[in-house]
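J.: Just a sequence and a predicted model for now, questions to come.
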Amino acid sequence: MTSMSVFDIVPEDVLDAIFLRTPALDLVLNCPLVCRRWFEALSGRYFWLQKIESEGMRISERNRQLLLDNSDYSLCIYILKGVACGLLPFNRNLIRNPCGEDGRKYWVQKEAHKRHADYDSDSDEDEDYDDQYSAVRFEVEEKPVGAYPIPDKVGVPTQHCFVTSYRLGIRVQVLNFSKYSIREGVMELLKPTINYSQWVSSRHDCGCEAELSIQVKSGLWTMKPDPLDWNTSQEGVERRVWYKMEDEVQCALPIDTIVYRSTGKDRQFWAGNYGSKTTACSLILKI
């Protein structure tokens, strides 16, 4: 009679419950080596969908069915494991320092971006660029001065926000997708939606404006959606109140870079930081 190990007698539902509470990287790197049964359990597409959803991430019904039914098993399991482990750039905010809690870190001003076309937002030189080019264009407030506190619905853990002045303030992050080494066919299969947004407000005593835009590059192809504009003269806009600027576009091509660009200034040319305030900057590739 063949002897059974403890790994063989654990019920299937109990094993799944344990795996759903195990860090995804351990499930990929270590657990499949324990025994054949664990290897087979962790090779199923449906389990990885469950794992993703147990972490609070949502996948559209279209892509859910594609990942379960597509004939290319290798590509689908690669996507599912990559999303679960956070190794692929999907369903999470790719903007770093979105509220200014870390000062101007990871943000560059427009002139710096022009002069450094191959700029990588992960570079250790971020703060040097910021100090040289952006100090007079935008600042960071620990809490909004002259505006209402950032409401809970914005979903940020801090009251920090960026604030502009009488000169046009321009913040840029260049997201370089080469570091993810995304396999061929992933973007074509998933056709992710690029969702980009920020929250904006103004002081009670000074009119201001803000603009949000992105630029997507894939080889020689470039997509530049129309910018989103906001100002205190628009109908229905109340000073001090926080508003969400948001749009989305679909992209089915491999992405090289996305440039996220936020600009703003006051409309009364007052000395000091009386321009638009922004926080919760976000760019998400939704699948």
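T.: Right, received. Where do you want to start? Numbers count the residues shown, from 1 in each chain.
J.: From here on, just use CA atoms for contacts and neighbour counts.
T.: OK.
J.: List the residues that contact residue 260.
T.: 172, 173, 174, 175, 212, 213, 214, 215, 283 (C-alpha atoms under 8 Å, 6 or more residues apart in numbering).
J.: scratch that, residue 150 is what I was asking about
T.: 144, 159, 242.
J.: Double-check that it belongs to a helix.
T.: No: counting by DSSP: H, G, I helix; E, B strand; the rest coil, residue 150 falls outside a helix, being coil.
J.: related to what we said a few turns ago, which of the contacts of residue 150 sits closest to residue 198?
T.: Compare each of the contacts of residue 150 with residue 198 using C-alpha to C-alpha and the shortest gap goes to residue 242, at 10.1 Å.
J.: want to compare, so here's the second one:
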Amino acid sequence: SPADVPLAVVEEILLNLPAHQVVRVCRLVCHEWKELVDSAAHWRERCHREGFHPCEVSRPPDDWRLFYFLTKNRHNLLKNPRAEGWTIVQNGGDCWVTGGNMKPFPDETVTKCFVTSYGLCLKQQLIDLKKEGYSDAFMDRLQPPIKITDWYAPRYDCGCQYEISVELLDRRKKPLCTFQPEKVFFEQWNHEPWCQVSSIILTVKLFPYNQTNSLGFIVSLFVLLYFR
């Protein structure tokens, strides 16, 4: 029976099982196993073994289980982020194209970018969080922040305008939260480098605990570049 197995052995077994199985199955076996799974020490050790470390060592996480799952599931949700995909909504002027960077990009591994024209160019991408592995329970209980980052740059010989809009949608695709900073304008004959826009949507402010939500995450990028 589970009670006959030393807790030190049980803990080592649990640490070698998938985290979701430990939470959904092993935690329900008995009171002793539940205490092991719920302990900060268990999740701190998991983080250590898998190489998950806080950015600031002097400020450890308040909730090691939350920190583990957020770090484990952190990845870029955009498909084809290197200018090789998206849904083209509007193709003004000479249309969207992809090409080499016209000026050095901070990350040397990024060699291509989207290039717009002298008319309105609009691209959009819809991300289904459930299909990406973020279940209703995960979103409700852990309520992870969603980080939004994009890069943009003007051409030297053309004036241009940059705009981005990001919406967090419910199952009916109605916006729950919107990130839409002010438009950015560049004059002709500029020497501006690549610029980064970044923000974090804190889902903890949107969803009460244990309320089931089926979410989509839509990224709509509005760019009007290269006025002639």
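T.: Perfect, I can see it now. These figures come from a predicted structure and were not determined experimentally.
J.: Fetch the TM-score of the aligned pair.
T.: Superposed pair, TM-score by TM-score structural alignment, normalised by the length of structure 2: 0.65. Supporting alignment: 201 aligned residues with a C-alpha RMSD of 4.5 Å.
J.: Report the two of the contacts of residue 260 of structure 1 separated the most.
T.: Greatest spatial distance among the contacts of residue 260 of structure 1 (C-alpha to C-alpha): 175 and 212, at 15.5 Å.
J.: Give me the neighbour count for residue 19 of structure 2.
T.: 19 (other C-alpha atoms under 10 Å).
J.: do the same with residue 252 of structure 1
T.: Residue 252 of structure 1, neighbours per other C-alpha under 10 Å, totals 14.
J.: pretty sure it is touching residue 191, no?
T.: Yes: taking contacts as C-alpha atoms under 8 Å, residue 252 of structure 1 lies within contact range of residue 191: 4.3 Å.
J.: How about the lengthiest helix in structure 1, which residues are buried there?
T.: Secondary structure of structure 1 read by DSSP state H shows that its longest helix is helix 73-85. Neighbour-count burial for helix 73-85 of structure 1 flags 75, 76, 77, 78, 79, 80, 81, 82, 83, 84, 85 (criterion: 16 or more other C-alpha atoms under 10 Å).
J.: where along structure 2 do the strands fall?
T.: In structure 2, the strands defined using DSSP state E lie at 87-91, 97-100, 112-115, 121-128, 145-152, 159-169, 175-179, 184-186, 195-202, 216-227.
J.: Tell me which of these sits most buried.
T.: strand 216-227 (a mean of 20; mean count of other C-alpha atoms under 10 Å).
J.: related to what we said a few turns ago, how about the contacts of residue 260 of structure 1 in TSV, adding distance to residue 25 of structure 1?
T.: Formatted as TSV, the contacts of residue 260 of structure 1 follow (distance: C-alpha to C-alpha, whole Å):
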residue	distance to residue 25 of structure 1
172	32
173	28
174	27
175	24
212	36
213	35
214	32
215	32
283	24
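J.: in structure 2, which of those remain in contact?
T.: Checked against structure 2 using both residues aligned by TM-score structural alignment, their matches' C-alpha atoms under 8 Å, the contacts of residue 260 of structure 1 keep these contacts: 172, 173, 174, 175, 213, 214, 215.
J.: just to revisit the earlier point, put together JSON lines for the strands of structure 2, with distance to residue 46 of structure 2 on each row.
T.: Below are the strands of structure 2 laid out as JSON lines (distance: least, C-alpha to C-alpha, whole Å):
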{"stretch": "strand 87-91", "distance to residue 46 of structure 2": "39"}
{"stretch": "strand 97-100", "distance to residue 46 of structure 2": "42"}
{"stretch": "strand 112-115", "distance to residue 46 of structure 2": "38"}
{"stretch": "strand 121-128", "distance to residue 46 of structure 2": "28"}
{"stretch": "strand 145-152", "distance to residue 46 of structure 2": "21"}
{"stretch": "strand 159-169", "distance to residue 46 of structure 2": "31"}
{"stretch": "strand 175-179", "distance to residue 46 of structure 2": "33"}
{"stretch": "strand 184-186", "distance to residue 46 of structure 2": "44"}
{"stretch": "strand 195-202", "distance to residue 46 of structure 2": "25"}
{"stretch": "strand 216-227", "distance to residue 46 of structure 2": "29"}
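J.: closest to residue 69 of structure 1 among the buried residues of helix 73-85 of structure 1?
T.: Set against residue 69 of structure 1, the nearest of these by C-alpha to C-alpha is residue 76 (9.0 Å).
J.: Next, count neighbours for the residue lying closest to the closest one once chain neighbours are set aside.
T.: Once flanking residues are discounted, residue 76 of structure 1 sits nearest to residue 67: 5.3 Å by C-alpha to C-alpha, 6 or more residues apart in numbering. Residues lying near residue 67 of structure 1 (other C-alpha under 10 Å) number 23.
J.: I'd say residue 67 of structure 1 and residue 78 touch.
T.: No: counting by C-alpha under 8 Å, residue 67 of structure 1 sits too far from residue 78 to count as a contact (10.0 Å).
J.: Among the contacts of residue 150 of structure 1, which one sits closest to residue 187 of structure 1?
T.: Among the contacts of residue 150 of structure 1, and counting by C-alpha to C-alpha, the member closest to residue 187 of structure 1 is residue 242, at 34.1 Å.
J.: how near is the aligned residue in structure 2 for that closest one to residue 38 of structure 2?
T.: Alignment note: residue 242 of structure 1 maps to residue 194 in structure 2; criterion TM-score structural alignment. Distance of residue 194 of structure 2 to residue 38 of structure 2, given as C-alpha to C-alpha, to the nearest Å: 45 Å.
J.: do the same with residue 227 of structure 2
T.: 58 Å.
J.: what's the burial count for residue 64 of structure 2?
T.: 21.
J.: Run through the residues that contact it.
T.: So residue 64 of structure 2 contacts 40, 43, 44 (C-alpha under 8 Å, 6+ apart).
J.: for the residue nearest the centre of structure 1, what are its contacts?
T.: In structure 1, the C-alpha nearest the mean C-alpha coordinate belongs to residue 93, at 1.9 Å (C-alpha atoms, centre = their mean). For residue 93 of structure 1, the contact set (C-alpha under 8 Å, 6+ apart) comprises 282, 283, 284.
J.: between those residues, which is closest to residue 208 of structure 1?
T.: Looking across the contacts of residue 93 of structure 1 and measuring by C-alpha to C-alpha, the closest to residue 208 of structure 1 is residue 282, at 21.3 Å.
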